[in-house]
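Student: mind looking at a prediction? Sequence and model below.
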Amino acid sequence: MIVKKSETRIVTGPEGFERIFFAGGKKLMSTQVNMKNGVVGPSHSHPHEQVNYILSGSLEVTIAGEKTVLNAGDSYYVEPNIEHGAIALLDTVMFETFTPEREDLL
């Protein structure tokens, strides 16, 4: 699969939140998440493994009730079915990967 920038699917959430979908398949999904300062990614869980890498900005991430501030160059992993959420402390860009694909986001 090839996805050119001009063909990229972008989904917006609350004001100041957008997700850009990259090439992927049923077993792997990657996106770029852009969050403006102050945007809240509400606490949730899902049956997928997740890895996020902070490209720029800063987030307060809560995983299983534990809060941590992450900055550009930091990453985090979320096990399946673990409650997690985030608040952008600065304008933030993240690369996120899920396995398997999150059909609920498509």
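Tutor: Received the coordinates, thanks.

Student: from here on, contacts and neighbour counts on C-alpha atoms
Tutor: OK.

Student: give me the element the residue nearest to Gly73 when sequence neighbours are not counted is part of.
Tutor: Closest residue to Gly73 apart from its sequence neighbours, by CA to CA, 6 or more residues apart in numbering: Ile54 at 5.6 Å. In this structure, Ile54 sits in strand 49-56 according to DSSP states H and E.

Student: now tell me what touches that strand from outside.
Tutor: Strand 49-56 has contacts (CA atoms under 8 Å, 6 or more residues apart in numbering) with 70-80, 91-100.

Student: name the residues that touch stretch 70-83?
Tutor: Against stretch 70-83 from outside (CA under 8 Å, 6+ apart): 43-61, 63-65, 84.

Student: against that first model, consider the following:
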Amino acid sequence: MSAEEISDLYQRKVAVGENITVARVEVKEGAITHSHSHDNEEMILVLEGTWRFYLPSGAVTISANQMLNIPPGVEHSSEALEDTVALDICAPRRSDWLTGADRPLHADPDQFLWAV
């Protein structure tokens, strides 16, 4: 499994099964994921560091050996409060990770041209 660089601040190594996706994610301090939702249940287990997630119910901060479950359809975004390593587990599998369609979620918005 080789590392996929999503942005300067976000890398992942992905393993995909028929019904599940598991990724080892490395995010640098300050990395953000823009607000989004998906049809997948997502569980994030932080191995090192601290990661804050913003959910409709409020902000949740998880650190080493803590896990967050995000149900399908729940809007969420995140910010790495320090360099963080985590396992990101999704079911059913994340087809957008296979195609790279999720890349804009992790990018600096100043690097994109937006049309309205």
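Tutor: Received it, and whenever you're ready, just let me know what you need. The structure displayed is predicted, hence computed values, not measured ones.

Student: the strand holding Ile54 of structure 1 aligns to what range in structure 2?
Tutor: Under TM-score structural alignment, the match for strand 49-56 of structure 1 in structure 2 covers residues 41-48.

Student: now that stretch on structure 1. Mean distance?
Tutor: After superposition onto structure 1, stretch 41-48 of structure 2 sits on average 0.4 Å from its aligned residues (mean CA distance after the TM-score superposition for structure 1).

Student: return the distance of that stretch from the chain's centre.
Tutor: Its chain's C-alpha centre and that of stretch 41-48 of structure 2 lie 9 Å apart, by CA atoms, centre = their mean, to the nearest Å.

Student: for stretch 78-95 of structure 1, same thing?
Tutor: 6 Å.

Student: next, the buried residues of it.
Tutor: Using 16 or more other CA atoms under 10 Å as the test for burial, stretch 78-95 of structure 1 gives 78-79, 82-95.

Student: matching residues in structure 2 for that stretch?
Tutor: Counting by TM-score structural alignment, stretch 78-95 of structure 1 corresponds to residues 70-87.

Student: and the matching stretch, how far apart are its ends?
Tutor: 14 Å (CA to CA, to the nearest Å).

Student: likewise for stretch 53-66 of structure 2?
Tutor: 13 Å.

Student: could you do stretch 62-77 of structure 1 as well?
Tutor: End-to-end for stretch 62-77 of structure 1, by CA to CA: 11 Å.

Student: what does stretch 74-87 of structure 2 give?
Tutor: Start to finish, the residues bounding stretch 74-87 of structure 2 are 19 Å apart (CA to CA).

Student: quick check: PyMOL command selecting the buried ones in the contacts of stretch 70-83 of structure 1.
Tutor: Here is the PyMOL command that selects the buried residues among the contacts of stretch 70-83 of structure 1 (16+ other CA under 10 Å):
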select buried, resi 43+45+48+49+50+51+52+53+54+55+56+57+58+59+60+61+63+84
